[in-house]
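> Sequence and predicted structure, then a few things I'm wondering about:
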Amino acid sequence: MTRPSLAAQLLRRRTIGMLVAEAGTSSEGPGTLGRHLSMIQLAMISVGATLGTGILALLAEQIPHAGPGIWMSVLLAAIPALLSALSYAEMAGAVPVSGSSYSYAYVTLGEGVAWVVGWCLVLEYGVSVAAVAAGAGQYVDETLAIFDLSLPTAIASDPSAEGGVFNLSAFLLVILAMVLLLRGVREAAWINTVLVLLKIVVLLFFAAVAFTAFRIDHFSGMFDTFFPGVTGAAAVLFFSYIGFDAASTAGEEARNPTRDLPRAILLGMGLVTVIYVVVAVAAIGAREASWFRENGLVTVLAEVTGQPWFGVVFSLGALIAFASIVLTVLYGQTRILLTMSRDGLVPRVLGRISPRTQTPVVGTLIVGIVIAVAAGVVPLGELANATSIGTFAAFTVVNIAVIVLRYRRPELPRTYRVPLFPVIPVLGALTCLALMSQLSASTWIAFACWMVVGAVIYLGYGRRHSRVGALAEAKYRAALVEA
């Protein structure tokens, strides 16, 4: 059989009908994913993948730069994320499969862009899980130190730290998440919901304690450092919102995807934004901005209450936050690869679903073990920073996909429509491109190396095994007409 030219194949699109039919979404049975997730559980996946690392690691660090206007930085950072979230909500309702932005790119812009987005998501999700797990290892060390305990240096950190050999805490956290996902998405979703509720309680507990020391004079002059303080901090804090798209990877496991996915994405974004603003206002109300040059959020609790054990509560809350992020992002990674395997762009074994648990068991095992080992032994360095470019690229494509699909398929049923079309998706795409341009040269180099690897894999495997690439020209044209 003669395949299309490379240029022609890169432009070939999947139709929504193809994706839905191949996913087996019309009915459940052996080899299909089970529809177990409610709207609340979907929203908790978005919140679980988003809420935690940013607010715990970045907020206190940025307060000295933004001053008392840090709460405005949090709101400004939410704007570009919200613009893209609106586009994700429309696409999730219109294309109810597990591929997230990869699938949205495939049905609108073709196989070439879809592969680039899918490869970006492999980087974003995989490295993010490993990096977050490694960060959790640091909180394990800090929590043990409170009780005058510690792990041996050799198993407390990866080889990038002096004396480190293997980050056992990071490894075990990923393995635990993998085991939960292997048991089935229903159990994993309930556990994630509990973890998310616990970390929300911890953050609100911090705010409640901090508000007991609230002083309005700490907010004086909050507009004095708007440029560049507040705006500069907003650019950094944007990364606190990355992860809201995780619910879009659950398109085949939602009970009512076209209705619930848009709601879950927007509810998750709204909840995260409100919590971030409340924590920021509470922090600056309790202590002046300059105080945070040498102190963090945990110290606020200890000083306000005079009780060191409050720091233990906060540290445990941080561990819960990290665990929830690892669980939800690892879930998203396995579902992205499952969808790519169905299209033939990665080995089919990654999409093999167990009839008993209705999960991609082999893919989850492979991905979980690889990421666990990476979290334990690999200093991620610039590759972790390169996930930012991958995230922005995916967001940009989704904003463009909304525009393309609106004009190409105006009659397509949509349970949610982006308001002020096409202004919102255009602004969303431009904002992401502007943020990408601010990243360092070394980050771009690391990302370029990753994309070269992706190009080699596509040319060596994906192009030859692509299902849409295998269609004869006449059959491909007929499929587009039927769609």
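Thanks, I have it.
> From now on I want contacts and neighbour counts done on CA atoms only, so please keep to that.
Noted.
> can you give me how far the helix or strand residue 143 falls within is from the chain middle?
In this structure, residue 143 is located in helix 111-146 according to DSSP states H and E. Distance of helix 111-146 from its chain centroid, counting by Cα atoms, centre = their mean, to the nearest Å, is 9 Å.
> who does that helix touch, helix- and strand-wise?
Helix 111-146 sits against helix 6-11, helix 100-108, helix 168-183, helix 309-342, helix 361-377, helix 382-408, helix 441-457, with contacts defined as 3 or more Cα pairs under 8 Å, 6 or more residues apart in numbering; DSSP states H and E.
> Can you give me the buried ones in the first one?
Pointing back at helix 6-11 there. Neighbour-count burial for helix 6-11 flags 9-11 (criterion: 16 or more other Cα atoms under 10 Å).
> want to try a markdown table for those, with distance to residue 392 as columns?
Converted to a markdown table, these look like this (distance: Cα to Cα, whole Å):
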| residue | distance to residue 392 |
| --- | --- |
| 9 | 25 |
| 10 | 21 |
| 11 | 22 |
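> Alongside the first one, take a look at this:
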Amino acid sequence: MGNLFKRMNRKEDPSVYEEKDAKMKRTLTTKDFLALGVGTIVSTAIFTLPGIVAANYAGPAVTISFLLAAIVAGLVALSYAEMASAMPFAGSAYSWINVIFGEFWGWVAGWALLAEYFIAVSFVAAGLSANFRGLIEPLGLKLPTYLSNPVSAKGGLVDIITVIVILIVMFLITRGDEQTSTIENILVILKVLAVIVFVVVGATSIHFANYVPFIPAHTVNADGTSFGGFSGVYAGVSVIFLSYIGFDSIAANSAEAKDPQKTMPRGIIGSLAIAVTLFVAVSLVLVGMFKYTNYANNAEPVGWALRQAGHPFIASGVQIVAVVGMFTALIGMMMAGSRLIYSFGRDGMLPKFLGKVDKKRNLPINAIITMTAISVVIGAFLTFTFLSQLISAGTLIAFMFVSVGIYPLRKREGKDINMPGFKEPFYPVMPALGFIASLLVFWGLDSEAKLYALVWFVIGMVIYFVYGMNHHKRNQ
């Protein structure tokens, strides 16, 4: 038993990761990471969640929910920035925790993040499919039910648009980081412009009476969830938090960063700051245009609000850009998820072929193909609504690990770990606040989300003890 615990807690030598990841080509700049981060964070959620959370949980105080969620994400982002600057390895939290706490804990953090990437890719692709079908139907182009819904839905066989979208993204990211980054940068600019257009045009239709009362009185929804008061705002934070988790996709690509000591902190903190500004602006304008009750069960509140305010052409333009812009989130999640799978294969925690890097393109092609295949199965053939909150649950677990990991990291900086170009301010208070804040958001998730997180964790433990522990390269 003592030997078992010794192996579970054995820490990886950071120089080993530096050597292994040297095969990856360092081409990504601060501009690329800002585009990657903003593209991943400012995605489907910004066009849907402000209205949904306002109607179901917080009313006009949805803006407060977004700000509180941003504060939590910001606290964790500071820890992420220091970790990524000190250890620019592929795999983000998985690799860092492996170095800081040991093999078992690294696997737990990485396995939690893997749930985020699989579900997030499938979720965004399916959302893109639904929006795309909504745009072409007025033109008389309607896909049959069996090609529009997964096999588990009534009359469905496969969501063919989801399959095509994921395959297109795979094609793009296997062309190489430089080409992918160029496309990503262009799409992000278009998407941000679409958000700005909505804010500017929507602001002309604001009725200040819609903000009163800003925090509605507390009541209980039919499903038992809270609406209004502090409880409603808090419930909104837990739902909204998945909007901000995209900055992990930046850290996952650390091994491909130019001058990572500088580019990683700038990319992580900068992209989050831009995203927060956009989210708050959209939510404030949206609830000002129409009373929050109008957004109940409304899957496209931004487009709906513009059309109701007399701007149908602008509404269509914003939605078209939104659909195209969803590719940026898919690119970011697919890149990050494939780098995490590559990291597992690199260490022998999953089959070694996943850790191979293509010599011509310096990319983990096998990991990218695996990420694509699993995402297609989840998004095109399975209903995954009941798993959607795992995006937040899994990520929050990894966030807690990274926050507390700053303490042992500080003791090793400048010794066996490089001195980072960025250090989290107000140490040792800030990392503790990041951990506590993440724990509070996790606690606010519904019981089903926690249960599914536990099931995913048990599956991960089985894989670790049956395969990973026995095949890890240190144990052979």
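Everything's here; your move. Small disclaimer: the values here were computed from a predicted structure and weren't measured.
> Overlay the chains and give the TM-score.
Superposed pair, TM-score by TM-score structural alignment, normalised by the length of the second structure: 0.92. Supporting alignment: 460 aligned residues with a Cα RMSD of 1.9 Å.
> before we move on, the earlier item: and the helices and strands packed on helix 111-146 of the first structure, which is most packed in?
Most buried of these, by mean neighbour count (mean count of other Cα atoms under 10 Å): helix 100-108, with a mean of 28.
> What range does that helix cover in the second structure?
Under TM-score structural alignment, helix 100-108 of the first structure corresponds to residues 92-100 of the second structure.
> Please list the outside residues in contact with that stretch.
For stretch 92-100 of the second structure, contacts defined as Cα atoms under 8 Å, 6 or more residues apart in numbering pick out 11-14, 83-84, 87, 89, 103-111, 248, 251-254, 340, 343, 398, 401-402, 405, 408-409.
> If we ignore the residues flanking it in sequence, what's nearest residue 385 of the first structure?
Nearest residue to residue 385 of the first structure in three dimensions, chain neighbours excluded: residue 443, at 6.0 Å (Cα to Cα, 6 or more residues apart in numbering).
> Could you check which residue of the second structure pairs with the one you found?
Matched across to the second structure, residue 443 of the first structure falls on residue 449, judged by TM-score structural alignment.
> and residue 259 of the first structure, what pairs with it in the second structure?
When the second structure is aligned by TM-score structural alignment, residue 259 of the first structure is paired with residue 262.
> typo on my end, it should be residue 345 of the first structure
Match for residue 345 of the first structure (TM-score structural alignment): residue 349.
> And for residue 279 of the first structure?
Matched by TM-score structural alignment, residue 279 of the first structure corresponds to residue 282 in the second structure.
> hmm, back to that, now do the same contact list for the closest residue to the match of residue 345 of the first structure other than its chain neighbours.
Leaving out its chain neighbours, the residue that sits closest to residue 349 of the second structure by Cα to Cα, 6+ apart is residue 468, at 4.0 Å. The neighbourhood of residue 468 of the second structure, defined by Cα under 8 Å, 6+ apart, consists of 348-350.
> Then residue 123 of the second structure?
379, 384, 388.
> Tell me which residue of the first structure lines up with it.
Match for residue 123 of the second structure (TM-score structural alignment): residue 131.
> and the gap between the corresponding residue of the first structure for residue 409 of the second structure and residue 259 of the first structure?
In the first structure, residue 409 of the second structure lines up with residue 405, judged by TM-score structural alignment. Taking Cα to Cα, to the nearest Å as the measure, residue 405 of the first structure falls 18 Å from residue 259 of the first structure.
> just to revisit the earlier point, just checking, the match of residue 259 of the first structure touches residue 85?
Yes: contact criterion Cα atoms under 8 Å: residue 262 of the second structure and residue 85 qualify, at 7.0 Å.
> Give the residues shared as contacts by those two.
Residues touching both residue 262 of the second structure and residue 85 (Cα under 8 Å, 6+ apart): 421-422.
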